[in-house]
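A.B. asks: what's the 3D shape of this:
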Amino acid sequence: MTPAKLFALIQYPIPHHLLSRLVGCLAECRVGWLKNALIKLFIKQFKVDMSEAVEPDPAVYPTFNAFFTRALRVDARPLEDGLVCPADGTLSQWGRIEEGRLIQAKGHRFNISELLGGDPLRASTYRNGSFATVYLSPKDYHRVHMPLAGTLTEMVYVPGRLFSVNDSTTRHVPGLFARNERLVCHFETEQGPMVMVLVGAMIVAAIETVWSGQVTPLSGRVERIRFDQPITLERGAEMGRFKLGSTVVMAFANPLELDAVSPARDGGIEVRMGQQLASAS
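C.D. replies: The predicted structure is shown next:
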C-alpha cells in the first residue's frame, strides 16, 4: 500500500467536522502571542510572500484567519483577457464534461448532478459543457474571484464530509468533491450559465461569500437560497473566500477551449488569479 493511499484511508474514521471546528477556533484566537506565533510559523513553513499583501506586517492581523484571507495589492494580480482563473493554486483537471461526468483524477470520474447537490435539472445544463478544477494549497492566496462577469441566481449549501482535497486524496477517494461539504453558486453570464462550487476540506473551518458573509457550516440538509434582487459581480471581482485551503470546481454550459494551458496532464499546472484560461467568444 502506498503512503498516499494509506493517508486517504485513515481519513475515513476521523471526525472531520469536529477537527475542523477545533482548528477554526484556534484560527480565530485573538491572544496576541499565540496568533503571532502561528502566523510566523506558517509564513516560514510555506514561504508566504507578504510583499504582495495590502498589509505586509503579519503582527497587524487580529487573527490567523484574517492573515490567511488577507487582501492583495491591486497590482499583485492583473487581469488578463478572456475567462480568467478564479484563484491562485493548481489547475488539477480541466476539459469537456462528457455525458454529465467530470474527471476528478486519473481513473476517477464523478457525476455533476451529485456535485450540484442532486439537482438533475440544473445538471442537465452542463451535461456536455466544460469544467476546470483549481486546488488551493495552504501557501496560496485564498480569496476566490469571478472568472467572468455574472449575475447570481441561486446559492445551494450541500452538507457532507471534509476529506482533504490534496492530490493524494483526490486519487484515492472516489467522488471526493461530491462527498465533501460545499457551496454551489449559480450564475448567468454572457457566455451562458456558469456554476462555481466552493468545496470544503479538512480543517477548513468556513466558507464565506461577499453577498452572505460566512455561510458554512449550516444544517445537515441541502439548503437552496434564491435571490429576488440581482447580485451582479464583474469579471475579476471577489466572490468568496476559504478559511484554510480547499478547491473550486467551475462548470460552464457551453464548451470552452482552455487556450492558456497545455493538454491534459497529471500533477496539474500552477496558476494565479487573473491569469487567462480561455478566450471569451
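A.B. asks: every contact and neighbour count from this point should use C-alpha atoms.
C.D. replies: OK.
A.B. asks: could I get the full set of helices for the stretch 1-150 of the chain?
C.D. replies: Under the criterion DSSP state H, counting those that start in this stretch, helices of the stretch 1-150 of the chain are mapped to 3-9, 16-27, 32-46, 64-68, 112-115, 120-125.
A.B. asks: quick one, what contacts the closest residue to Asp57 other than its chain neighbours?
C.D. replies: In this structure, Asp57 finds its nearest non-sequential neighbour in Met50, 7.5 Å apart by Cα to Cα, 6 or more residues apart in numbering. Applying Cα atoms under 8 Å, 6 or more residues apart in numbering to Met50 gives the contacts 56-58.
A.B. asks: before we move on, what about Ala123?
C.D. replies: With contact set as Cα under 8 Å, 6+ apart, Ala123 has these partners: 100, 112-113, 116.
A.B. asks: next, the second sequence, to be compared with the first:
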Amino acid sequence: MDSLFILLQHLVPQQLLSRAVGALARARHPRWLKNWVIRRFVNRFRVDLSEAEEPNPEAYATFNDFFTRPLREGARPLADADIVCPADGRISQIGDIAEHSIFQAKGRSYSTWSLLGGDEGWAERFRNGSFATIYLSPRDYHRVHMPLAGKLLASRYIPGELFSVNAVTAGGVEHLFARNERLVCYFDTEAGPMAMVLVGAMIVAGIETVWEGQVAPPPRRILHRDFSVAPAPVALGKGEEMGRFKLGSTVILLFPEGAMAWDERYAAGTPTRLGESLAALSPR
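C.D. replies: This is a model prediction of the structure:
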C-alpha cells in the first residue's frame, strides 16, 4: 500500500490539484458547503477548537480562515529557554548535519545545498551544523513562530513538486524536502545565522509571511529577496509569528556548527508544542 501511495504521488497532477483545492479553500459561498467542510474536517482530524481565539467553526468566512485560525491569548506561553519550538507538530528528524547531508528517513538524506536551492554560500554556513524537521499534521495550529529573536536577512522562494509530506513519503521519496516547493528565510540571531524553511506539500495552497503576505505560489522560478539593506528592517522577537501554511506541511530549522544543543527529550516522533523548550545556546 505504501508503494501504491507513492506511485500515485508521481502520477497525479500535483500543481493543478493543489491550486484547485486552494481556490475552494478561499471560497466564501455557498456558506452551507463551507460550514459542512469545516465541520467534517474538525470531526475527521479531532481539531481542538477550545484553544482558538474563535471556537465557533461556522464563524470563519473561509476554510483558509479556519485553517490559519489564531490561538486565544495565553494558549501557548513561552518557556524560559534559549530556543523554543516554532510550531505545534511532531519531530520528523532531529540531529547533526553530516558535512552537508541532512537525514530524511530510512537511509535517505538530502543536502543543505539542494534544500536551499543551490545557494552554496548559505549552505556552507550550516556545514556540520544542526537541523530539526517538524511536521505539522492537519489537526495542528498552522502558524509558524520564531524559535528565538532574529533579524531577517534574506528569503528565497524555490519552486518544486508537491508530494505529500508524511512518514510514508519521507521514507519512500528521494530528496523529498529538497524537491518540494519551499520558502527559505534567513535570520541573524544570537545563535548566528539561522534558516527557517517552510516546505509546501500536496494541496498546500499557499505559504505566507508576516512581512510579505502570500509568497507561494508565485511565478514558477526562484525568487531571491535581500532584506539586509531594507530601509525598514524586519526584526521579530522570540515567539512572534513569522508565517503560516494554508493547509499544512513541514518546517525545517538549520543552525551553524556548535551554535546550540537540542533538548535531549526530542527524537523522531516526539510531539512539539509552540513555545516549549527546544534547545539551548552553546556557551561562547
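A.B. asks: so which of the helices of the stretch 1-150 of the first structure comes closest to Leu183 of the first structure?
C.D. replies: Nearest to Leu183 of the first structure among these is helix 112-115 (9.8 Å), distances taken as Cα to Cα.
A.B. asks: in what helix or strand does the counterpart of Arg235 of the first structure in the second structure lie?
C.D. replies: Mapped onto the second structure by TM-score structural alignment, Arg235 of the first structure lines up with Lys238. Using DSSP states H and E, Lys238 of the second structure sits in no helix or strand.
A.B. asks: so who does Lys238 of the second structure touch?
C.D. replies: Contacts for Lys238 of the second structure (Cα under 8 Å, 6+ apart) come out as 84, 145-150.
A.B. asks: before we move on, back to that, just the buried ones from the contacts of Ala123 of the first structure?
C.D. replies: Among these, those buried by neighbour count (16 or more other Cα atoms under 10 Å) are 100, 112-113, 116.
A.B. asks: wait, what's in contact with the residue most central in space within the second structure?
C.D. replies: Closest residue to the average C-alpha location of the second structure: Val251 at 2.9 Å, with Cα atoms, centre = their mean. Going by Cα under 8 Å, 6+ apart, Val251 of the second structure touches 133-136, 196-199.
A.B. asks: ok, those residues vs Phe255 of the second structure, which is closest?
C.D. replies: The closest of those to Phe255 of the second structure turns out to be Met196 (Cα to Cα; 9.4 Å).
A.B. asks: what is the equivalent residue in the first structure for the closest one?
C.D. replies: Using TM-score structural alignment, the equivalent of Met196 of the second structure in the first structure is Met196.
A.B. asks: what of Arg46 of the second structure?
C.D. replies: Residue correspondence to the first structure (TM-score structural alignment): Arg46 of the second structure is matched to Lys47.
A.B. asks: distance of the residue lying closest to that match once chain neighbours are set aside from Val23 of the first structure?
C.D. replies: In space, and not counting its chain neighbours, Lys47 of the first structure is closest to Lys139: 7.3 Å by Cα to Cα, 6+ apart. To Val23 of the first structure, Lys139 of the first structure is 17 Å away according to Cα to Cα, to the nearest Å.
A.B. asks: which members of the contacts of Ala123 of the first structure are the farthest-apart pair?
C.D. replies: Pairwise distances across these peak at 11.3 Å for Gly100 and Leu116 (criterion: Cα to Cα).
A.B. asks: give me the neighbour count for the residue nearest to Gln93 of the first structure when sequence neighbours are not counted.
C.D. replies: Distances taken as Cα to Cα, 6+ apart put Thr133 closest to Gln93 of the first structure, at 5.3 Å, once the chain neighbours are dropped. Neighbour count of Thr133 of the first structure, defined by other Cα atoms under 10 Å: 24.
A.B. asks: ok, Thr133 of the first structure - contacts?
C.D. replies: 91-94, 247-250.
A.B. asks: let's see the ChimeraX selection covering just the buried ones among those residues.
C.D. replies: Typed into ChimeraX, the line below selects the buried ones among these, using 16+ other Cα under 10 Å:
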select :91,92,93,94,247,248,249,250
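A.B. asks: on that earlier part again, what's the neighbour count on the residue nearest to Lys47 of the first structure?
C.D. replies: Lys139 of the first structure: 18 surrounding residues under other Cα under 10 Å.
A.B. asks: tell me the spacing between it and Glu114 of the first structure.
C.D. replies: Using Cα to Cα, Lys139 of the first structure is found at 29 Å from Glu114 of the first structure.
A.B. asks: coming back round to it: closest one to Thr272 of the second structure out of the contacts of Lys238 of the second structure, please.
C.D. replies: For the contacts of Lys238 of the second structure, the residue nearest Thr272 of the second structure by Cα to Cα is Val84; the value is 9.8 Å.
A.B. asks: I'd guessed the closest one sits against Leu278; true?
C.D. replies: Yes: the pair Val84 of the second structure and Leu278 passes the contact test of Cα atoms under 8 Å, sitting 4.7 Å apart.
A.B. asks: re the thing from before, make a markdown table out of the contacts of Ala123 of the first structure and add distance to Pro159 of the first structure.
C.D. replies: Output for those, formatted as a markdown table (distance: Cα to Cα, whole Å):
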| residue | distance to Pro159 of the first structure |
| --- | --- |
| Gly100 | 21 |
| Ile112 | 16 |
| Ser113 | 15 |
| Leu116 | 11 |
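A.B. asks: for the residues you listed, which one is nearest Leu72 of the first structure?
C.D. replies: Nearest to Leu72 of the first structure out of the contacts of Ala123 of the first structure is Leu116 (Cα to Cα; 30.5 Å).
A.B. asks: so what does that closest one match up with in the second structure?
C.D. replies: Using TM-score structural alignment, Leu116 of the first structure pairs with Leu116 in the second structure.
A.B. asks: which residue ranges form the strands in the stretch 101-250 of the second structure?
C.D. replies: For the stretch 101-250 of the second structure, the strands defined by DSSP state E, counting those that start in this stretch occupy 101-105, 108-111, 130-135, 143-145, 150-158, 182-189, 192-199, 206-209, 213-216, 223-226, 235-236, 241-246, 250-255.
A.B. asks: just give me the neighbour total for the closest residue to Glu28 of the first structure other than its chain neighbours.
C.D. replies: Counting by Cα to Cα, 6+ apart, Glu28 of the first structure lies nearest to Thr63, which is 5.3 Å off, once chain neighbours are set aside. For Thr63 of the first structure, the number of neighbouring residues by other Cα under 10 Å comes to 22.
A.B. asks: and Thr63 of the first structure, how close does it get to Leu72 of the first structure?
C.D. replies: Going from Thr63 of the first structure to Leu72 of the first structure by Cα to Cα gives 17 Å.
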